[in-house]
Each structure stands twice: as C-alpha cells, then as structure tokens.
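Colleague: Sequence first, predicted model second:
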Amino acid sequence: MKRRLSRHRQDLLDAVGELNSAQDIVRNMWNTVWPFDGGIVDEIGRAIGAINGAIKVFEDLRTAGETLKRGLRDVQGKARAGAVRSPHIDAFDAVLLAAAGIDGTAQEENGILTTAQLARAAEKMEALSDEDRARMQRLLDDAGSEAERAYLMKALAAGHSVDDISTFASAIRGKSESWLREHLSLVDPGSSGTVLVNGVELEQQNQTTCGSTSIMVARAMNDPLYALGLTTDEKGNPLSAAELRERFTDEQNRIHDSTNTLWPQSLGTSPWGLNDEMNEHADSFGTRYEWRIVDDTDAGSVNAALDDAVGAVDAGHTVPVLIGDSYPAHYVLLVGHEGDNLVFYNPSGEMTRVSEDDFRNGNVSALGYGRSSARPSRSRPAGSRSRSRTTCPPPAAR
C-alpha cells in the first residue's frame, strides 16, 4: 500500500508539472487572442489546485502512516515487556529484558528474546522450586550486562536446568556484547546480506544439507547453549575459522544422518524427517511442528498457509519452508516479518527479504528460485511442506 501511494503521488506531481507548463503556454496564447476572459486558463488553474489538494492528501496519509508505525512500535515494546508476566520478575527487569537486542537495543525483529521466549522464560521461572529460583536470580544479579542477563533467560526459556544455566553463566560472564552476539546469536533477523559467524560464512556445506542447515540455525536461534557448543570448544574458547567450518559441517552431517534413517541422503531431507527432528527439540523451540502439502496454484491454500506462518513468526518462532522451480528442492528458514516483507535465512549463506505479494504469487527468485513449490505449514507453528520429492541442491543463483 505504501509503495502504491508513493507511485500515485509521483504521478500527480508529474501531472502538475506538465499542467503548469501547459498553463503558461495557454495563458500567453489566450491573452493574445482574447485578452478579456481568463476562460480555459482559469480551468487549468483549478485543475492544478485540485491535483495539489490530492497530493496533500497523500502527504497526510504518509504522515499518518509513519505516526501509526511509531505507535505500533511502542505497543509492540509494551506487549513484549508484558509477556514477562511473573511475580518473580519485576516490571523494570521485564522492560530491560524485552529491550535487549542482538545488536544493541531491540528493534523490530532482532530481540535476543522473542516475545514467545519472554513468555516461556516467565513460565519457567514460575515453575522453578524456591531454591532453584533463588539460584537463578543470583545468576541474573551477577550478570555483567543486560545482554548477558537476556541470554541466561533465553537458556531458561529453552528448557535448560539451573545447573546447566549456572555452567553457561560462568562461560559467558563478563564477555562483551559483540562476543555474545558472535557466539550466541548466529543469525540476526534484522540484518541483511551474507551471514558470517566469526568470519565464517554460515552456509550449507554440501548440496543435500539445506534442510539440516535450517534445523541447525533454527536451534541456534532458540537455544544459546546449543549455539555456544557450535562456536566454542569444551573450555569455552572460540574456534578458529577452520575449526568452526568443520564444526558446522559435522553438525549438518549429524542432523542429516538423524533425519534420513530410511530416506536416501542423496535426495536431501524429507519434510517428515525435518518435522520429526524439530519436534525432538520441542522444549527448546517452545512449540511443536507439523507439515502439510500446499497447492501453490490455489490462492486459498497459499493464503491460509502464509497467514499461519506469519502468525508463528510474529509470535517469535522460526518456520522452515520448502521451495523450488518445477519441484520442491530447497529449504529456507522464515525468521522474521518486517512490514510487507518476509525475512528468510537462506542456507546458501544469505539473509534475504521477499515481499508477501511475491511469495503469494509464487515468486521467490530472490531466494534463487523462480517459484515457491511449497509453503510453511500451519499452527504450532507450522513446519515445512512439500508437493513432491525433496532433493536439495543449492539455489541456481549461487
């Protein structure tokens, strides 16, 4: 809508320019022929006035839209803070946790804790014994920064015990926010372009592991202990570039083995294999996944699926999506929703935005394919879906 308003506004501005030029020409000609009557010149003037009035309406709409956007951001911030409802987390701490962002202050999609994770952290805090709750509070009090505190709460939301979180707290205590970002948040949904982790591109390591890579990244985005295990050694020391690349490869292969016990690995990851692997870590995700087939020639099927997927992402969940040209061939991970854009992590190693209109129309060329042969599944949140076989080569655009 915003793009359409801007386009029409520009059309009106162009029309005014042309009418102004025409008015000058007509005035000179009319004054020469009939100097006593404004006639057509006055009519052109009124037309210009009407168009200028229409342009003012567009300007007012744009201003109102920006005001509404700011207001919605305020509402979103209050809603995120309100998600941390627990008598054991005071309102001030709730606001600080909600405001902690992967790259500084949380904006749009880049909060360390998603809204769903904030709510789960509050629930987990409530469910702890008095002794464990006191231990958890001491860990939070001893944290060196708000970002550090947010990652501790994220670990709690992911279902880890206070014992495990205590060990995790020792490993990250006093680390800079840039260190925490590099080792605990592999993907920032607010970013764009190539995804680098400590200088290493986060990408699928062979042509059949896009599904495995999507699972790995989804887990890392939800579980900071898992992310730390990918990026550091047993003593918590950062891995070298070569070691990190090898770690990513080993984990992708391990996941591929787990998801393809019967399905041939040469055909990539099946939707049901991906679905089962995600549900093995339901405590970490805070939800369960399901997959279903979507007919991309049926608007009703596509719209329902997209609405479910966007709803899941807006609540703070990641949603795997299977896409392709003539057949489903490549997994991507829906990780954010910004206005009219869907934010994807592409296992080719990129953060990519696709407009909702393009996705609804089957145009996912930005992700390296001409059409979307499959869509995210609905509810709890939705998992991936496929209409045919699931081989997974890297996108042709790479």
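Modeller: Looks like it came in fine. Note that the structure is predicted; figures quoted are calculated from it, not measured.
Colleague: CA atoms for contacts and neighbours, from now on please.
Modeller: Will do.
Colleague: so what's the most centrally placed residue in the chain up against?
Modeller: What sits nearest the mean C-alpha location of the chain, by Cα atoms, centre = their mean, is Gly336, with 1.6 Å. Gly336 makes contacts with 109, 189-190, 313-314, 318, 342-344, as judged by Cα atoms under 8 Å, 6 or more residues apart in numbering.
Colleague: What residue, apart from its backbone neighbours, is nearest it spatially?
Modeller: The shortest distance from Gly336 to any non-neighbouring residue, by Cα to Cα, 6 or more residues apart in numbering, is to Val343 (4.6 Å).
Colleague: I'd like the distance from whichever strand or helix holds the one you found to the chain centre, please.
Modeller: Val343 belongs to strand 341-346 when assigned by DSSP states H and E. Relative to its chain's centre, strand 341-346 lies at 6 Å (Cα atoms, centre = their mean, to the nearest Å).
Colleague: Kindly report the same for stretch 314-327.
Modeller: In terms of Cα atoms, centre = their mean, the gap separating the centre of stretch 314-327 from the centre of its chain is 11 Å.
Colleague: Could you tell me which residues within stretch 329-347 count as buried?
Modeller: Of the residues in stretch 329-347, 329-337, 341-347 count as buried by neighbour count, 16 or more other Cα atoms under 10 Å.
Colleague: among those residues, which two are most distant?
Modeller: Greatest spatial distance among the buried residues of stretch 329-347 (Cα to Cα): Ala329 and His337, at 23.3 Å.
Colleague: this is the other structure I want to compare:
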Amino acid sequence: MSSSKEQALQIVLDQLDVLSKLEWDPDTLVKAIDIALSVPAPAGNPTTIAAQSQSYGTRAQLAFAAGIDLTKMSASDLPASWRGQAAESALNALGALLNQIGMVKYAYQQGHDALDVWSRKLREAQRQDTHGRNQLNQARNATDGLKRQTQQHTYRPNIRAANMASTMALAKEGCRDLIAAVRTAEGGANYANSRFRTVSQLPRASQLVGPGIDRLTATTLVYSNLRILSSAAIAQASQQYARMSDADRKRFGDLVAGAQSPEEAAYLWDALGSGHTLDEISEFDKVIHPFGNDPQWLAKHLRPQLSSGTAKDGADSTGYLTYGGAAWAPGSVYPIYSQGAYGDCVAAATTMAMLNGDPVKMLGVTTGRGPAGYGGAAVDDDSAAAVQARLQSLYLDNHRAGQAADGRAVPDPQVGVGPVGNAAQLASLLSPITGSEYRLTNMETESGRRAALPEIQSAVAAGKPAPITLDGTVQAVSSTGDHHRPEVTDTAISHQVIVVGATDDRLQIYNPWGYTQWISTADFVKGNFGAIVATHGGTQANALHPREAFVPG
C-alpha cells in the first residue's frame, strides 16, 4: 500500500501529465508545484542511524569474543575441575549459554545490518528529495519568464512553446524524484522495522518465569536445543506454571528434575505450554523418559521439524519431509506427511502445524502411545507406514470436525471445508498451542500482502504458524489410447498452505502435499506463489495465487 506522501505526489504528477497535453497557464503549474513542495522531506539523520548501526556491530563482535572464551572453558578448564553429574550439568549449562550468546550475536548483527541499510537508504532518499526540490523550484522560477513571454505578443510562439515544454518536463522530473525519495526512505524504514520485529522474538529465557525458576535454569531449558521451545510455547508454559498450585508445581518440578537431558526437560515444558494437564504430562514422560538421553529418538518421535526441510526441487524427494530418513512409506503413492487422495488440505496443513508445536500429540502419531495415542496402526509400531496410517486417520477426523462446523450433515472427504470450518480448525488445533486468535486477512492485492508480511514474519519467528489459502487449477493428464494426444483436464481448486519459517528475505511454506518450499518475500508481496507447485498423485498444479491469510494476533 502506497503511503499518503506517495499518493499526494502521484496525484500531482498525474495532473502534470494531463496539463502537458493541454493549453496551460503558468499559474496552474505553480499551484501544482507548490502542492508537491509541501510534502515533507524524508526525516531522520543518516549519520546518527549509522553510528547506532556501528554500535550494534561492536556488540556483536563482543558477543562473538565471549563465545570464544566460553568455548575454551568448556573444552579444557571445566572437565579438569569437575567430575560426574556436576560436570555434566555444568557442561549442559555452558552449552546453553553458548547458544544464547550465539543468539545475542545474531540479534546485534541483525540490528547492525538493519540500521546500516536504513541509514544508506535514508541518505539516498534525502539526496533524491533535494535534487527533486531543486528541479521543482527551477520550474517554478521559470514560470515568471513564461508569464512575461505571454505578455509579449511579438515573442515567437515556437520558442515559448519549447520553454513551456522544458519547464513542464523539469517539474515532472522533480515530482518523480520526490516520489522516488519517498519510496526509498520508506523501503529502508520498513526493512529495518521488519528485521527488528523478527529479532524481538529471539530473547526467550527471560520469558520463562515462575516461582522457583532461576535464570540459569531458564537458559539451560530454552537454549540447550533451539528447535524445541518457541517463544509462544515459553509464554504459554510460563502462564500455566504460574497458575499451578504449590503441590502441582512441585510435582512438575520433580518431573523436570528427573529428566535425563535438557532436551527431555524442554519437551516437558513444551507439553505444558501446549495446554496439557499434569496427569497427561506425567503419562507422556513415562513413554519418553527411557529415551530421555537420546536426542535423535526424541527429535524423531516428538517433532516433525516443518521449518527445517530443504527446498523442494521437483525432481526427487529433496524437500519432502522425512520420517526416519524416508519420505515415502514402502508401497505408498504419496509422501508420508501428505494429505493423500483426499480434499482435506485445511485439516492436513493445520494438523501438521499443531503437531509441530505439541510433542504429546506428535508422540501419539509416531508411537500410538501417551495420552493422545492415535489409532490406525498397532501401538508401538513406529514405522513410516504406521505413522502415515495414523496421520491419515487424524487428518480425516479433523476434516470431519471442520465440515461439521460448516453444518455439513454427511461428511465428504473429497470436499473441502468452508470459512466457518477453517476458523474452527484454527481455534481447536492451533490457538491452544500459540495462545493467539487468528484474524482473516485479504491477500488478493499487493498492498494487502505487503501489509500482512511483517505481521506474518513476526508471528512465525515467535512460533505461530500462519495459514494461507491459494486459488488456482489442477491439471490432470490421462491416456486416451493415443499416446500422441493425451487428455488434459483443468479443474479449479482452493488449497491451503502454512508459513512455518522466515529469514530476512524468505518465507518457508509447508504444503500438505508433503513438502516445504522457500519463496522470497518479494515474490510473496507480488503474489508469485508459482514455486508452490508439484505433481501430486497424477495431477499437476498450475500457478497458485493467494486469496487470504489467517494471521495470529
């Protein structure tokens, strides 16, 4: 969405374009120029901003140096000083501190880069603005000569016409420079704002608060494994912990204290943040505790890692989510996490986003055990085929619930859900783990997508996925008996995907066809979702375009 400054200047430029095709008098041009000159110049001091950028860069270097010192300590001094459980606990704490310092360095570096870009953009914008104002003032001064030429009837008309044309061209060019200055300044400011909104979600240990939680404990829990506890999970867990009775707090504390690793302890806090009761968390821990010192087992069974997949390349399984190293279960037509042959993309996408933030329910999918054990396969069968079977059962259960919310009396797995069912899925599956309500946002226009982008980036950085509805067509190719003339059928579809990851200039999108895909923020704003294309069970999706997004508050 263009700013009010840009809109005002564009109106003036449009008026000048119209005037240049007509007989115009100098006074009319002066009025238009005065309106353009009344638009404020880009405010701010690039030198001051650059100095703050340099300050952040210095702090990033200091954090890096502190990390080097801690690394040396953990590698030499500490093992020589302590033994046994005390040494192991200290090493875990040091490892977490190293991760935290790495995050501090990253945050300051992001601040440095953001302000550096802003200062350079602002300096360039002010140069453009000054140049444009000089041109407008020159054009304004030239109107005095045009007035005199109008009064001198003997003045040659061709010379006056040429002077009028050059004056108008000068005014137009000045107006264009002012528009460019506004765009440059606002582009730099928006870039910095977006970076700082994302970085603001990085400090996590300070969010884990409650009676009996000291800073080192919080740091160890949060930073031992950066993939476990999101900012949203920490905030939710802290609220749940604060509401516990003293007896329940002690009971939960005993579970955490008995964990075999910081990862196991973090998953217990994650379960608390997902809204589970203490009894459910205890049952959950009985299943995972024997594997508490096995980070690979925990990661495989408790987190689908939606935001860590590589980009799909369309040629093989690269980018498709894997389970135990496999993207497809033996004999399956569809990838393990895919929605399969059904029209339940909303349920499949939302369910996977839920599982990515709820280790208790993910355990129920991978093993059939725990308080959220799901059917569809034998209990304790954690094979790829069993996981896929449980997922399909869960997708369809949630899909039927969405259709029921829509008022559909007879569920149909081939038919999608409507807006009411979609909202119901978000309220029941995602809001409990994110602590946020979801707001429908129109994404059909570039201005709508540009406005939604920083909100989506900030939400995703906090661990709150953002669903997007896409419209497009699916192309099915079938044989007609003549291999030279296959039958091609195009069918209009709506398809839901979910933004699950973000970097400075890219968004990672999970497609319930079983893979993740990166797109640039520039393509996002332009509505170019052509990368979200795949062959899916014999059909080929054509370019898909965004219609709406559900943005967490």
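Modeller: Arrived safely, thanks for sending. If you're wondering where the values come from, they're calculated on a predicted model, not measured in any experiment.
Colleague: just checking, what residue in the second structure corresponds to the residue nearest to Gly336 of the first structure?
Modeller: Alignment note: Val343 of the first structure maps to Gln508 in the second structure; criterion TM-score structural alignment.
Colleague: how about its match, what does it touch?
Modeller: Gln508 of the second structure neighbours (Cα under 8 Å, 6+ apart): 307, 499-502, 516-519.
Colleague: Surely the residue nearest to the centre of the first structure is in a strand?
Modeller: Yes - per DSSP: H, G, I helix; E, B strand; the rest coil, Gly336 of the first structure lies within a strand segment.
Colleague: gap between it and Ala241 of the first structure?
Modeller: 28 Å (Cα to Cα, to the nearest Å).
Colleague: And for Asp93 of the first structure?
Modeller: According to Cα to Cα, Asp93 of the first structure stands 37 Å off from Ala241 of the first structure.
Colleague: Any chance of a markdown table for the contacts of Gln508 of the second structure, columns distance to Leu19 of the second structure?
Modeller: Putting the contacts of Gln508 of the second structure into a markdown table (distance: Cα to Cα, whole Å) gives the following:
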| residue | distance to Leu19 of the second structure |
| --- | --- |
| Ser307 | 54 |
| Val499 | 47 |
| Val500 | 50 |
| Gly501 | 50 |
| Ala502 | 47 |
| Thr516 | 52 |
| Gln517 | 49 |
| Trp518 | 47 |
| Ile519 | 43 |
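Colleague: any idea which of the residues you listed is closest to Gln239 of the second structure?
Modeller: Out of the contacts of Gln508 of the second structure, the member with the shortest distance to Gln239 of the second structure (by Cα to Cα) is Val500, at 23.8 Å.
Colleague: contacting residues around the closest residue in space to that closest one that isn't next to it in sequence?
Modeller: Spatial nearest neighbour of Val500 of the second structure, excluding adjacent residues (Cα to Cα, 6+ apart): Pro465 at 5.0 Å. Neighbouring residues of Pro465 of the second structure by Cα under 8 Å, 6+ apart: 353, 459, 498-501, 552.
Colleague: what does Arg288 of the first structure give?
Modeller: 278-279, 282, 380-381.
Colleague: In helices only, show me those.
Modeller: Using DSSP state H, the members of the contacts of Arg288 of the first structure that fall in helices are 278-279, 282.
Colleague: between the residues you listed, which is nearest Ala47 of the first structure?
Modeller: Nearest member of those to Ala47 of the first structure, counting by Cα to Cα, is Met278, at 61.8 Å.
Colleague: Could you count how many residues lie near whatever residue of the second structure lines up with Leu184 of the first structure?
Modeller: Aligned counterpart of Leu184 of the first structure in the second structure: Leu302 (TM-score structural alignment). For Leu302 of the second structure, the tally of surrounding residues (other Cα atoms under 10 Å) stands at 25.
Colleague: Surely Leu302 of the second structure is in contact with Val360?
Modeller: Yes - judged on Cα atoms under 8 Å, Leu302 of the second structure makes contact with Val360 at a distance of 7.2 Å.
Colleague: Now do the strands in the stretch 1-150 of the first structure.
Modeller: Ranges of strands within the stretch 1-150 of the first structure are 100-101, 104-105, based on DSSP state E, counting those that start in this stretch.
Colleague: what's in contact with the last one?
Modeller: By Cα under 8 Å, 6+ apart, the list of residues contacting strand 104-105 of the first structure from outside reads 99, 111.
Colleague: same check, this time on stretch 214-229 of the first structure
Modeller: Stretch 214-229 of the first structure is touched from outside by 151, 154-155, 158, 168, 183-187, 236, 251-252, 255, 274, 277-278, 284-285, 318, 320, 331-333, 347, with contacts defined as Cα under 8 Å, 6+ apart.
Colleague: how about stretch 147-166 of the first structure, aligned to which bit of the second structure?
Modeller: If you align by TM-score structural alignment, stretch 147-166 of the first structure falls on residues 263-282 of the second structure.
Colleague: so how far is the first residue of the matching stretch from its last?
Modeller: Stretch 263-282 of the second structure: ends 16 Å apart by Cα to Cα.
Colleague: can you give me how far it is from the chain middle?
Modeller: On Cα atoms, centre = their mean, the centre of stretch 263-282 of the second structure falls 25 Å from that of its chain.
Colleague: Next: stretch 259-267 of the first structure.
Modeller: In terms of Cα atoms, centre = their mean, the centre of stretch 259-267 of the first structure is found 29 Å from the chain centre.
Colleague: For that stretch, buried residues please.
Modeller: 259-260, 265, 267.
Colleague: Filter those residues down to the ones in strands?
Modeller: With strands taken from DSSP state E, there is no overlap with those.
Colleague: Val497 of the second structure belongs to a strand?
Modeller: Yes - checked against three-state DSSP, Val497 of the second structure lies within a strand.
Colleague: before we move on, back to that, who wins for most neighbours among the contacts of Arg288 of the first structure?
Modeller: Counting neighbours by other Cα under 10 Å, the top entry in the contacts of Arg288 of the first structure is Pro381, with 26 neighbours.
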